[in-house]
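In: Below are the sequence and a predicted model for it; my questions follow.
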Amino acid sequence: MTRAPLPFRQVDVFPGSPRGGNPVAVVLDAEGVDDGTMRSFARWTNLSETTFVLPPTDPGADYRLRIFTPSAELPFAGHPTLGSAHAWAEHTGSAEDRLVQQCGVGLVGLRRTDDGWALAAPPLIRSGPATEDEVASIAAGLGLPPTEIVAAEWVDNGPGWVVAVLRDAEAVLAVDTDLAAMAVPTGVVGPHAAGGPADFEVRAFVPDLGVDEDPVTGSLNAGIGTWFFGSGRASGSYTVRQGTRIGANGLVRVSDEPDGVWVAGATTTVLSGTVAL
């Protein structure tokens, strides 16, 4: 039986300038789409992530989300969460300022901002400093001597993140990875000088999931924020630029608030229509 075309949006998430963010493909009203079709469409879009919006099974959620990279399904990812909230609200006509998404890590809170959406960082599945052997492995994947890593920490909230702090943003931008040596999804972060384009520069590498370098990454920035605020490396709020080396211009806002760490960014529909699956 041929399925009727489904509503579709492609949303730019975290753009610091028009089309400067990370696009996510969002298939709406996706109940009945089988796993194989979801995976093949995610391979076809070849974006960092493609999502499918489904009716929730938890009464506390507004919708349920499945998230696919070109090669795997994720329990949680940040820019797909913001982009899918934007697409779902636009598609349904919802004017609610708060939403709850159900996904593989449970329920994720969202709220509207002036230019898009913000998500509440989910709890870390794995945290704590990387061991000496892990730091050596992280350094190998980043193509660096271990002595250039100021600190390294597990900040896994679903995708498996470990993150290395470098001395400054210039060192982050200079990283030339050895992706074959990269054992886990790896982030790298360093501070900009005062008056720079943002407070921090971030890069994210996930070759095992079919994404060599992610343009802008909500889950990684949520994990970094949880670590930085919890350890005193940052306080209040800060901004992140990401995607510079691959031609993107991402801008992420991270804040420590009484109800948790929030990650915010602009969201803009670029493509709207239907998709035949």
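Out: Received, thanks.
In: Please count neighbours and contacts with C-alpha atoms only from this point.
Out: Will do.
In: mind listing the strands for the stretch 1-150 of the chain?
Out: Chain-ordered strands for the stretch 1-150 of the chain, with DSSP state E, counting those that start in this stretch as the definition, fall at 6-13, 22-27, 49-54, 63-68, 73-74, 98-103, 106-112, 116-120, 126-129.
In: what's the closest of the ones you listed to Glu170?
Out: The closest of the strands of the stretch 1-150 of the chain to Glu170 is strand 22-27. By Cα to Cα, the value is 22.0 Å.
In: Just put the strands of the stretch 1-150 of the chain in JSON lines and tack on distance to Arg253 and mean neighbour count.
Out: Compiled in JSON lines, these are given as follows (distance: least, Cα to Cα, whole Å; neighbours: other Cα atoms under 10 Å):
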{"stretch": "strand 6-13", "distance to Arg253": "12", "mean neighbour count": "24"}
{"stretch": "strand 22-27", "distance to Arg253": "15", "mean neighbour count": "28"}
{"stretch": "strand 49-54", "distance to Arg253": "21", "mean neighbour count": "24"}
{"stretch": "strand 63-68", "distance to Arg253": "22", "mean neighbour count": "24"}
{"stretch": "strand 73-74", "distance to Arg253": "23", "mean neighbour count": "19"}
{"stretch": "strand 98-103", "distance to Arg253": "18", "mean neighbour count": "21"}
{"stretch": "strand 106-112", "distance to Arg253": "13", "mean neighbour count": "18"}
{"stretch": "strand 116-120", "distance to Arg253": "9", "mean neighbour count": "24"}
{"stretch": "strand 126-129", "distance to Arg253": "22", "mean neighbour count": "15"}
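In: put this beside the first:
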Amino acid sequence: MTIPYRIYDVFTDTPMTGNPLAVVDLREQDLSDADQQKLAKEFNLSETVFLFDGTNPVHTARLRIYTPDRELLFAGHPTIGAAVALARDSVADGLSTGLVLMEEEVGLIRAAVNVDADQASRTSGFAEFDLVTMPKQLPWEPDKDDVALALGLSPHQIGFENHVPSQLDGGLPYFCVPLHDLDALNSITPNGPLFAELFNGGQNHDSVYIYTRETVNADSAFAARMMWPVGGSVREDPATGSGVASLSGAIVAFDAPMEGSHRLKIEQGFVMGRPSIIELELDIDPNGHLSASRLGGDAVCVAEGTLLL
């Protein structure tokens, strides 16, 4: 069995930065769920996305998304990478814009994609998709001292302005932890056992999205890091679209943006040497509620080949 695949760096237009992703095309082949999980573990990237024919013929593809350990209902950087990969194969010469319809476990996702289709540079593109669920608040009122201890920080570094730790679900749930400044964000030294206890105690997830208003780039709105416990250690992700989807709920709740459309850039991965930029657009209705939101970013192909299974 031969199966084509590509490796994309997502939320960047520069190879060897952003968040790497394996895109495996199973539209001409098939693998069992167990073998998909094994292959995701073999790639050992934060996520691997598998492309299948859509259940509806008008849809571009059906997606399955896996980490090395489990399947996900939704994730941002596989959605962006898959959209660019799917558009790359169907555009005409020159800069082309297309609409990609992708079936994910969380629902049908519509993505607008710009792909440079020149033969010399058919490696990159920009995709933006509508989030299918609005972020919702989940119960969580942690002690600030506990949060600080888990992150290896001081209590005064937790929170800024009126932002306080919260739990939100924008497609996948996250503990969202605001920090006072960029120095605090860069100084995080997780205490593995305390981190696992605080962010996995009786909850159905263990993902922590940590953010601050202070940024490296002048045109960014927030800088962020995403971490989760594994055994006695803590791992980090260089760019997390689903984390930004949940962060949008904190932005609406604590910043109360005015009516209209707001476009924001979120930095992530800078501490890891994998700088990433995630674009978030929020539509606020006259009552101050979030009526729609979109997530966008670049993706660049850095490798392609054939799996021999």
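Out: Perfect, I can see it now. Remember, predicted model here, so these are calculated numbers, not experimental data.
In: How close are the two chains, by TM-score?
Out: TM-score of the superposed chains, computed with TM-score structural alignment, normalised by the length of the first structure, equals 0.86; 273 aligned residues with a Cα RMSD of 2.8 Å.
In: Next, format the strands of the stretch 1-150 of the first structure as CSV and append distance to Glu153 of the first structure.
Out: Listed next are these as CSV, based on distance: least, Cα to Cα, whole Å:
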stretch, distance to Glu153 of the first structure
strand 6-13, 26
strand 22-27, 25
strand 49-54, 24
strand 63-68, 25
strand 73-74, 21
strand 98-103, 25
strand 106-112, 23
strand 116-120, 20
strand 126-129, 4
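In: Which of those strands sits closest to Leu144 of the first structure?
Out: strand 126-129 (18.3 Å).
In: My read is that Ala223 of the second structure contacts Gly269, right?
Out: No. Taking Cα atoms under 8 Å as the definition, Ala223 of the second structure is not a contact partner of Gly269, at 9.0 Å.
In: Out of those two, name the residue with the larger neighbour count.
Out: In this view Ala223 of the second structure and Gly269 are compared by other Cα atoms under 10 Å, and Ala223 has more residues nearby, 25 against 22.
In: Spit out the contact partners of that one.
Out: Remark: with contacts taken as Cα atoms under 8 Å, 6 or more residues apart in numbering, Ala223 of the second structure is in contact with Leu182, Tyr211, Thr212, Arg213, Glu214, Thr215, Val216, Ile266, Glu267, Gln268.
In: What does it correspond to in the first structure?
Out: Taking TM-score structural alignment as the alignment basis, one finds that Ala223 of the second structure is matched in the first structure by Glu201.
In: what about the corresponding residue of the first structure for Ala245 of the second structure, neighbour count?
Out: Using TM-score structural alignment to pair residues, one finds that Ala245 of the second structure aligns to Ala222 in the first structure. Using other Cα under 10 Å, Ala222 of the first structure has 30 other residues around it.
In: Quick test: name the residue nearest the centre of the second structure.
Out: If you average the C-alpha coordinates of the second structure and look for the closest C-alpha using Cα atoms, centre = their mean, you land on Gly241, 2.0 Å from that point.
In: tell me the contacts of the closest residue to it other than its chain neighbours?
Out: Closest residue to Gly241 of the second structure apart from its sequence neighbours, by Cα to Cα, 6 or more residues apart in numbering: Gly76 at 3.9 Å. Residues near Gly76 of the second structure by Cα under 8 Å, 6+ apart: Thr240, Gly241, Ser242, Leu295.
In: Considering those, which are maintained in the first structure?
Out: Checking the contacts of Gly76 of the second structure against the first structure (both residues aligned by TM-score structural alignment, their matches' Cα atoms under 8 Å), the contacts still present are Thr240, Gly241, Ser242.
In: Show me what Val33 of the first structure lines up with in the second structure.
Out: Counting by TM-score structural alignment, the partner of Val33 of the first structure is Leu31.
In: Quick check: its match vs Val24 of the second structure, distance?
Out: Separation of Leu31 of the second structure from Val24 of the second structure (Cα to Cα, to the nearest Å) stands at 11 Å.
In: which parts of the longest helix anywhere in the second structure are buried?
Out: Ordering each helix of the second structure by length in residues (DSSP state H) puts helix 241-255 first. Along helix 241-255 of the second structure, the positions that meet the burial threshold by neighbour count (16 or more other Cα atoms under 10 Å) are Gly241, Ser242, Gly243, Val244, Ala245, Ser246, Leu247, Ser248, Gly249, Ala250, Val252, Ala253.
In: quick revisit: where's the match of Ala223 of the second structure, which helix or strand?
Out: Assigned by DSSP states H and E, Glu201 of the first structure falls within strand 200-206.
In: same check, this time on Val172 of the first structure
Out: Going by DSSP H and E, Val172 of the first structure is in helix 169-174.
In: residues in the second structure matched by that helix, start to end?
Out: Helix 169-174 of the first structure maps onto residues 182-187 of the second structure, going by TM-score structural alignment.
In: again with stretch 71-80 of the first structure
Out: Counting by TM-score structural alignment, stretch 71-80 of the first structure pairs with residues 69-78 of the second structure.
In: distance between that stretch and the chain's centre?
Out: Put simply, stretch 69-78 of the second structure sits 9 Å off its chain's centre (Cα atoms, centre = their mean, to the nearest Å).
In: Next: stretch 88-97 of the first structure.
Out: 21 Å.
In: Same question for stretch 113-131 of the first structure.
Out: For stretch 113-131 of the first structure, the gap between its own C-alpha mean and the chain's C-alpha mean amounts to 9 Å (Cα atoms, centre = their mean).
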